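Asks: here is my input; please provide its structure:
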Amino acid sequence: MSITKKFFGKTDNGEEVNIFALTNNNGFSARIIDYGATIVSIFAPDKNGRVDDVVLGYDDLESYAKGPGYIGALIGRYGNRIKAGRFTLNGKEYILAKNDGNNHLHGGIVGFDKAVWKAETITKDGKEALQMSYTSKDGEEGYPGNLDVKVIYTVTDDNALSIEYIAFSDKDTIINLTNHSYFNLGGHKSGSILNNTLKLEADKFTVVDNEAIPTGELRNVEGTPLDFRKPTAIGDRIDQKDEQLLNVGGYDHNFVLNRTGKGLEKAAAVYDPKSERTMEVYTNKPGVQLYTANFLGKDLKGKDGAVYQNREALCLETQFFPDSINHENFPSPILKAGERYDYTTIYKFL
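Replies: As a prediction, this is how the structure comes out:
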C-alpha cells in the first residue's frame, strides 16, 4: 500500500488542508482530507474490474465546510442525537447545543467534522497507515474532559478500508465516534439506491419518536419494515405507512447488532445489482445507524459534476445507540478518565 499527499485548500482562518490517497495494488483506494478527517472518495473495483468512486463528496474545501449532511466526515464527540441537549454524569448536568430542533446532533455546532486534524503516516501491523489526531478541550461544545483522539485509516490488500478510533480523557466523559460516509455502490453519480439489497445482523432496533429520539424501547424487527435479516431491497418497504418510517421520512434508525463477543463481527452487507458490487461492514460497536439520505436535499452539487438527490446513498454509521447516556438499558457511552476508548469499523468491498 502507498500513501500520497496533496494540497486541498485553506480554511477561512488560513489553515492548510491536505488530501491523502491510500492505495493498494488492486486499484482500490481511499482519499481522505484532514479537515474533519473526512473520506472524500473510495475507489472500488466491481466484479469486472471496473473502478468507481462509491461515496458521495465534494470537489472543494468550502463545500465540506458549508455543505449539509456531514458528508464523509468523522463525527464526534458524540455521534447521533442527545435528547434536549442534556445529560447527567456523576451527578452533574451538562448542557449541549441544540443544533437539531430541540436536540443535540453529531457533536454540536462545531463538532469534530469542522476541525483540522493533525495527519501523519505511521506503521501499523507492519503496514503504512494514515493517522489523524485531534485534542478536544475540556468544555468544548459543552462536553467534560480534555479528550485526545486518534483515528487510524488503513487500506488492506483485500479491498477494505479499516477505521480505528482511539481516545483518552482526563475526566469522565461520553464519547461516540463514527464516520458519516454516504455510499452508492453503483458509483456516486449513479442515482437511487432503492434497488440495492441490504442485510443487517440485527433482530432489534431502537424505536424513535417524531424527533428521531429513542423512546427507550428495543423492538423486534420481525413483522416490521425494518426487518433486514434477509437481503431485502431498500426500496421495498421504505414508503410504507408505518409510524417508524413516517417519523423520520424513511430509514434513519439504530439497529441493535446481534453480537456474540467483543471482537469484530459482521454488521451489514449491501449489494448493488447493476454493478454487482458488494460492501460488507464489520465492527465491534453495539449498533449501526441506517440512514437513507432522506433529507440530503434536492439538486445538491457534488464532486465531478454530480447532482445529488434524496435517497441516492445510504449511511451505515457504527455506533453506541443514540441518546445512550439517557437510557440505562442502552450500552453505556461513558469513557472513564484514563481508560482507553478503542473501536474499529471495516468497510470491505467485493
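Asks: for the rest of this, base every contact and every neighbour count on C-alpha atoms.
Replies: Fine.
Asks: helix or strand right after the helix or strand encompassing Leu246?
Replies: Assigned by DSSP states H and E, Leu246 falls within helix 243-248. Next in sequence after helix 243-248, counting helices and strands by DSSP H and E, comes strand 252-257.
Asks: helices or strands up against that next one?
Replies: Judged by 3 or more Cα pairs under 8 Å, 6 or more residues apart in numbering; DSSP states H and E, the packing partners of strand 252-257 are strand 202-208, strand 287-291.
Asks: switch to 10 Å and redo it
Replies: Where contact means 3 or more Cα pairs under 10 Å, 6 or more residues apart in numbering; DSSP states H and E, strand 252-257 is packed against strand 197-200, strand 202-208, strand 214-220, helix 243-248, strand 265-272, strand 287-291, strand 315-319.
Asks: let's see this one next, to set against the first:
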Amino acid sequence: MFDISYEFVDKQVNFTKIRLNNKLEIIFSNLGASIFEIKLSDKSSKLENILVSPMKEIWLKDRTFAGSIVGPLAGRYAVNHTQLEKNRPPIHFHGGSNGWDKHLWEQSIIEETNQISLTFSYFHLNYDAYITYTIDSDCNLMMEIDVQPKIEMYINPTNHMYFNLNGSAFLPVTNHLFQIDSNTVFSECNGLIQSPFPDLVPESLDFHTLRSLNLLEQNNGINHTFQFGKNHSGILKHPTNGRQVIFKTTLPSVVIYTFNSQQETFSKNHVLYPIYSGITFETQYPANQLGIVTFTPLHPYYSKTTYNFSVKEDEDVTKNDSY
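Replies: The predicted model follows:
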C-alpha cells in the first residue's frame, strides 16, 4: 500500500518520499521539518504536484518558508519591551533569523498496516519540539505539533504550504473554489493585528459558502487572519479536474495568503510564477497576541491539523463574483 524511498542531498539534509498507491505522494525533508511536495491524482489518474515551491536547489539554498514549519512564532509581532528579535524592523517576523524553518531536525519513522508516521524532533536548551506527520490509507495527512517548554516562552508555529490544485504553478488559483468556516476576520494596522476582537468579514472576503477565487484579481488577493467558527475547517476545490483538499484544525484561526506578488525565488527555468499561483492555510493562534501564546512546562503546546485529499466529480459553478 505504502512505498517509501529516500534521497540524501548530503550527510545532513534528506528527503523522504511516501507514496500511497497511485493516489497520493508526499515528499518530506528534515530541513525545516518540511513538506516539500505533494502529488495528488486527478479524475484521469494524472499525478501532479499541488504545492508551490522554488526549485529544489533554490529551496535548499535560500530558504523561503515554503512547506516548512515556521516557528517558534509564526506571523508578525510588535517587539515593544519583549526579548523578541527585530529581524524585520520594526517587528519580529516568522520565528526570527534562526527560525525553525532553517534548522535540521532529527527524523524517525513508524510504519503500521494502514498508516505511516514521520516525526521530526528538535531539542533546544529551552524546549523540545516534535512535528509528526501521519499519512493513512484514506489519504489523510495529519500534522501534530508538540512543544514541551522548559521555561515560560512564546510558541505559535504553523506550516507554510502553498496549494495549487491545477498541478502547475504557472496557472493561478483563480479558477479554484474555496470555503472556510469563518464569518470574522482580525483587523490590522501596518500589518499587525490590533484587536483581540475580530470584525465581520467584508463581502469581498466572505467565503463561508463555496465561492470562486476569481475575485482575487478584483480585490488584490487575500492576506488576512480569519477566526474559525465551530468547525475549524475549510475546503479548496478544482471544479474540473476533481482535486479537493479539506483541512480541519484544533487551532482558533488561520492566515490565508494568496501569493499576491511575484517572488524572485519562486520560479522554474528562470520564469517567475505569476501572482495568485498559490494559497496558504496557515493554521495558528492569531499573531501579535502574546498573552494567548505563552506556554510553560505545566502548560505545553499541542495542535493538530488534518488535510484530506480526494478527487470529486465535476461541479456546475455558475456564480461569478464581482464587486
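Asks: any idea what the TM-score is?
Replies: Once superposed, the chains reach a TM-score of 0.88 (TM-score structural alignment, normalised by the length of the second structure), with 309 aligned residues with a Cα RMSD of 2.3 Å.
Asks: show me the one of the helices and strands packed on strand 252-257 of the first structure that comes nearest Pro333 of the first structure.
Replies: For those, the distance to Pro333 of the first structure is smallest for strand 315-319, at 9.5 Å, taking Cα to Cα.
Asks: show me where the stretch 51-200 of the second structure has its helices.
Replies: For the stretch 51-200 of the second structure, the helices defined by DSSP state H, counting those that start in this stretch cover 56-62.
Asks: could you measure from Thr224 of the first structure over to Pro333 of the first structure?
Replies: Computed as Cα to Cα, to the nearest Å, the Thr224 of the first structure to Pro333 of the first structure distance reads 28 Å.
Asks: circling back: reformat the helices and strands packed on strand 252-257 of the first structure as a markdown table; add distance to Val40 of the first structure.
Replies: Formatted as a markdown table, those follow (distance: least, Cα to Cα, whole Å):
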| stretch | distance to Val40 of the first structure |
| --- | --- |
| strand 197-200 | 23 |
| strand 202-208 | 29 |
| strand 214-220 | 30 |
| helix 243-248 | 26 |
| strand 265-272 | 20 |
| strand 287-291 | 18 |
| strand 315-319 | 14 |
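Asks: so which of those gets nearest Ala65 of the first structure?
Replies: Closest to Ala65 of the first structure of those is strand 315-319 (Cα to Cα; 19.5 Å).
Asks: packing partners for the closest one?
Replies: With 3+ Cα pairs under 10 Å, 6+ apart as the test, strand 315-319 of the first structure has strand 178-179, strand 252-257, strand 265-272, strand 277-283, strand 287-291, strand 341-349 packed against it.
Asks: for the third one, packing partners?
Replies: The contact analysis (3+ Cα pairs under 10 Å, 6+ apart) places strand 265-272 of the first structure against strand 197-200, strand 232-233, strand 252-257, strand 277-283, strand 287-291, strand 315-319, strand 341-349.
Asks: kindly reformat those strands as a markdown table containing mean neighbour count.
Replies: Shown next, in a markdown table, are those (neighbours: other Cα atoms under 10 Å):
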| stretch | mean neighbour count |
| --- | --- |
| strand 197-200 | 21 |
| strand 232-233 | 18 |
| strand 252-257 | 26 |
| strand 277-283 | 22 |
| strand 287-291 | 24 |
| strand 315-319 | 25 |
| strand 341-349 | 20 |
